[in-house]
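1. predicted structure and sequence below. I'll ask about it afterward.
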Amino acid sequence: MFSDGALRPAARQSAVLNPWNGETVGSVPADTPRELDDAIRRIRAAWRPLSPRRRAEVLRGAAALLGERAAETSTLITGESGVCVKETRKEIERAVANLTVAAEETERLRGESIPIPGQDRLAVTVLEPVGVVAALTPFNRPLNQVVVKVAPAIAAGCPIVLKPSEKTPLTALAFAGLLMEAGLPPEQLVVTTGDPGLIGPALAGHPEVDMVTFTGSVATGRAVSAAAAGKRLLLELGGNDPLIVLRDADLELAVRLAAEGAFATAGQSCRGIKRVIAVEEIADELVAGLAEAARGKRAGDPLDPATDLGPLISQEAAAEVERRVLDAVAAGAKPMCGGERRGSLLAPVVLDQVPREAELVVEETFGPVAPVIRVRDAAEAVSVANGTRYGLQAGVVTSDAMAFLRIAAELRVGAVNLNAGPHFDSPHIPFGGVKDSGLGREGIRYSTREMSVTKTITLPLP
């Protein structure tokens, strides 16, 4: 594993495959739970919190190095994830922004002073690191999913044990090396790879781990929660995010948002648009525009700068999305374009009049699909939007500010965006959901505080 500042040799290796062509792009150690146990105990014994100034220097240095290596890092991400270079270049920009904001937040970690009424004492609070943070990340956006967990941990002063997805571990290992160059002490970071069924529970349940932060499926998140019982948790478990389009919407904007949110990263994003909920009066025009936008998307070789959509992470994943699309059509959905599959590549799909009970729109579908559900009015749109077990983010396109505020109050989600899609993001704002979409909030400032504990000190007043 990656420990003590370098990637250590291993008795067994696991291959990493390119989703586009099936070629082996690298191999990583197949760590065992026993090796992981040893590494966690060593990182705990060696941990000494860095000063806030030093933490900020490391994070700014990492941002600078990542910016300098944008081209090679983009190629690496594309090689193991299949996400096209148009998208991976943006991912690096987001990662640099997150690292920069984390450096700033390091210097904003402050407590408060509290005069105690009726007693001649003063209370002072200080924020301290929660301890060893275990971070488990998914395959989609293999750089930024790592950065949004590791950067706040560094900002808070915590040592990190990172387990990236077994499908996309190479980017995480490269980033770990970059952090060493930026000055992070070797004893502050471990990156473990191997069988997730063995390594994941061993990491989440380890007695020397104080906090677990996880992004992934609901089922795996529940297993992580059970293994980590008694520890602090930060869980991001996916979404079924709607874009609601009302009768007074700017339809050109709505089409652009729907196409961006449904097809970016081949639809493999928890905050991507999974449902387009359109009021009947404008649905025909919206669907026509969305189908035209989808036909203009080029799916193919992710290393080609002209490509808009690369493959899904595996043939199995693409076949599952294809099955859900066909099932929705069999249940009455009207196919407008796309859906042709070649291995792990799926042409962007637009479906109209999708039954709201179809699996495609009830569950989180990770693929380039824009399913349109027609409704009578805003009230029905809210009912449909709330009608799944997820509650991550939502977007509403309307010219009526008061209608938007009513809808925002009624939606059971973590964030609602006016004239922007659920895929809107910023390192400065909280990110997370309700219901089965997770627990706690990411976003650099908010994650940094999740990874901190409050200590209260009282002293007598003179």
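-> That came through fine. Numbering: from 1, shown residues only.
2. switch to C-alpha atoms for all contacts and neighbour counts from now on
-> Will do.
3. mind listing what Ala319 touches?
-> Residues near Ala319 by Cα atoms under 8 Å, 6 or more residues apart in numbering: 341, 344.
4. quick check: which element contains it?
-> Ala319 is part of helix 315-330, with elements assigned from DSSP states H and E.
5. longest single helix anywhere in the chain?
-> Under DSSP state H, the helix in the chain containing the largest number of residues is helix 85-106.
6. which helices and strands does that helix pack with?
-> Applying 3 or more Cα pairs under 8 Å, 6 or more residues apart in numbering; DSSP states H and E, we find helix 85-106 packed against helix 52-68, helix 70-81, helix 144-156, helix 444-450.
7. check which element follows it along the chain.
-> strand 113-115.
8. pull the distance from that next one to the chain's centre.
-> Counting by Cα atoms, centre = their mean, to the nearest Å, strand 113-115 is centred 38 Å from the centre of its parent chain.
9. put this beside the first:
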Amino acid sequence: MKTSYRAIIGREFIDSDEKIEVKNPLNDSILTRVAVAGEELFSNAIEKGISAQREYIRMPIYERAAVLLKASEEITKNKEHLARIITLESGKPIKDARAEVDRASIVFRVAYSLCEEERGEFISLEKNPVSKRHFGIVRRFPLGLGIGITPFNFPLNLVAHKIAPALASGNAIIIKPASKTPVSALLLADILNSAGLMDGMLSVLPSRPEVIERILAQNNSIKYLTFTGSSSVGWHLKSLFPKKKVLLELGGNAGLIIDRDVEIASVVKKAVYGAFAYSGQICISVQRIFVHRDIFDKFLDTFVAATQELRLGDPLSENVDIGPIIDRQSIEKIISIIDEAKRGGAKVLTGGEVVDNILKPIVLTNTKPDMKVNSQEIFGPVVSIERIESIEEGIECVNSSIYGLQAGIFTNNIYNAFLAYEKIETGGVIVNNIPTFRSDNMPYGGIKESGFGREGVRYAMEELTEPRLMVLNLNV
């Protein structure tokens, strides 16, 4: 990692007097300093992006697609370097960081394939005498220039999920990466520029929240906002942008139902990963598990034992499962939530110790629905496991949340699988896998406090375009 990085407007590297210190979550050492963009730099990026987008939409589709494919290939070629940067700035274990790089490459490859198959619709309008020999053509047109705001936890792949659909559908985009993990986004922009992206179509501007708020509230040239992050911030930003397209992928506290007919050992292995991968700092991390009474005791004992086998340490080590929490403030917040649960009668079965900013994974039971461990998004290595009498009760427990991103159920009963699908109030129900599952081409997003709209390349492309009709009167 270099000692400093500049912001990027199109193909130009821009420095500024103000800098963000990017720290290693493991030991709080300063990794690098990154230029901070103010309103003037945003104005320059907006002007350049608008100009570029007008030219970009006239570019042949195959040229647009070629850049996306080249970017996918270059991401793969730079896998080890990108993975190391992800691990250094986010604390994600290196093996998971490599998986994130693979996913980012896939995102651009999917965008490439969808770009090449751009489609429209031809419809007959002959429904009455007035519309005799009238036909319609419907195509989707890009919204224009937008802003993408991304969180710290997937500093490469979630940036890819903003950029790739935007470019594939003809939109320019300015990325405001998380202040704690901006380097991955800057490297991705460099890769895209090297792949031949038109100058101005992409800018990456690390910045302050108040700058973004003013830009969104005051600049009518911005046509869309795509945001991934906390629910409170997301809904606040939407209020600043009431008449424009807003795509929100927000928080969750994913529930997982375990039916009585499952093979416990294999399910526990997946559930432990779902709860504690990247120290639970994932919006679809398994936070609440509801286990049928017939297997509750055995499941709980097996889960606790598997949790205690997880390997904690330096995330650059190949055999480490659990690395650090992103910062000390987050650790203190998690511990305060656990302390509240214990005061209310919850029992901690394992975990809770902190060493080198690493929080040992915590398993609780005897919790109550209104405790913060169940009612809020913890964003840490914490899971509660409770007994249920039936699948119907489990569904009620899952639905008691204010969030509705994804949920899961393990069952060998097809009726129970479809019951969960029909009754659980989330954007996605994952059967026989953890709710932490995500494939980068599937529709992804939530309801309730968990968001608005859908990501996943095809679905994001639809969100970032609007249908336009042309009517043909063939009577003349």
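-> Yep, it's here. Everything quoted here is computed from the prediction, not taken from an experiment.
10. coming back round to it: go through the helix holding Ala319 of the first structure and flag the buried ones.
-> By 16 or more other Cα atoms under 10 Å, the buried positions in helix 315-330 of the first structure come out as 315, 317-319, 321-322, 324-326, 328-329.
11. nearest to Val209 of the first structure, of the residues you listed?
-> Ranked by distance to Val209 of the first structure (Cα to Cα), the buried residues of helix 315-330 of the first structure are led by Ala317 at 32.3 Å.
12. and Thr32 of the second structure, what's its match in the first structure?
-> Here Thr32 of the second structure is matched to Gly26 in the first structure, going by TM-score structural alignment.
13. now its match. Nearest residue, chain neighbours left out?
-> Val16 (5.3 Å; Cα to Cα, 6 or more residues apart in numbering).
14. ok but that neighbour is inside a strand, no?
-> Yes: assigned with DSSP: H, G, I helix; E, B strand; the rest coil, Val16 of the first structure falls within a strand.
15. near the aligned partner of Glu466 of the second structure in the first structure, how many other residues are there?
-> Under the alignment by TM-score structural alignment, Glu466 of the second structure pairs with Val453 in the first structure. Counted with other Cα atoms under 10 Å, the neighbours of Val453 of the first structure add up to 15.
16. wait, what's in contact with Val453 of the first structure?
-> By Cα under 8 Å, 6+ apart, the contact set of Val453 of the first structure is 127-130.
17. what's the closest non-adjacent residue to the alignment partner in the second structure of Arg441 of the first structure?
-> Taking TM-score structural alignment, the alignment pairs Arg441 of the first structure with Arg454 from the second structure. Residue nearest to Arg454 of the second structure in three dimensions, not counting chain neighbours: Gly445, with 4.7 Å by Cα to Cα, 6+ apart.
18. my guess is Val397 of the first structure contacts Glu252. True?
-> No: with contact defined as Cα atoms under 8 Å, Val397 of the first structure does not reach Glu252; the gap is 10.5 Å.
19. who has more neighbours out of the two?
-> Legend: neighbour count by other Cα under 10 Å for Val397 of the first structure and Glu252, higher for Val397 (24 against 12).
20. count of residues packed around whatever residue of the second structure lines up with Ser81 of the first structure?
-> The alignment partner of Ser81 of the first structure in the second structure, by TM-score structural alignment, is Ser90. When neighbours are counted by other Cα under 10 Å, Ser90 of the second structure registers 30.
21. ok, back up a step: with neighbour count added, can I get the contacts of Val453 of the first structure in a markdown table?
-> Supplementary listing: the contacts of Val453 of the first structure in a markdown table, determined by neighbours: other Cα atoms under 10 Å:
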| residue | neighbour count |
| --- | --- |
| Leu127 | 17 |
| Glu128 | 19 |
| Pro129 | 22 |
| Val130 | 22 |
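22. restricted to strands, list those.
-> 127-129 (DSSP state E).
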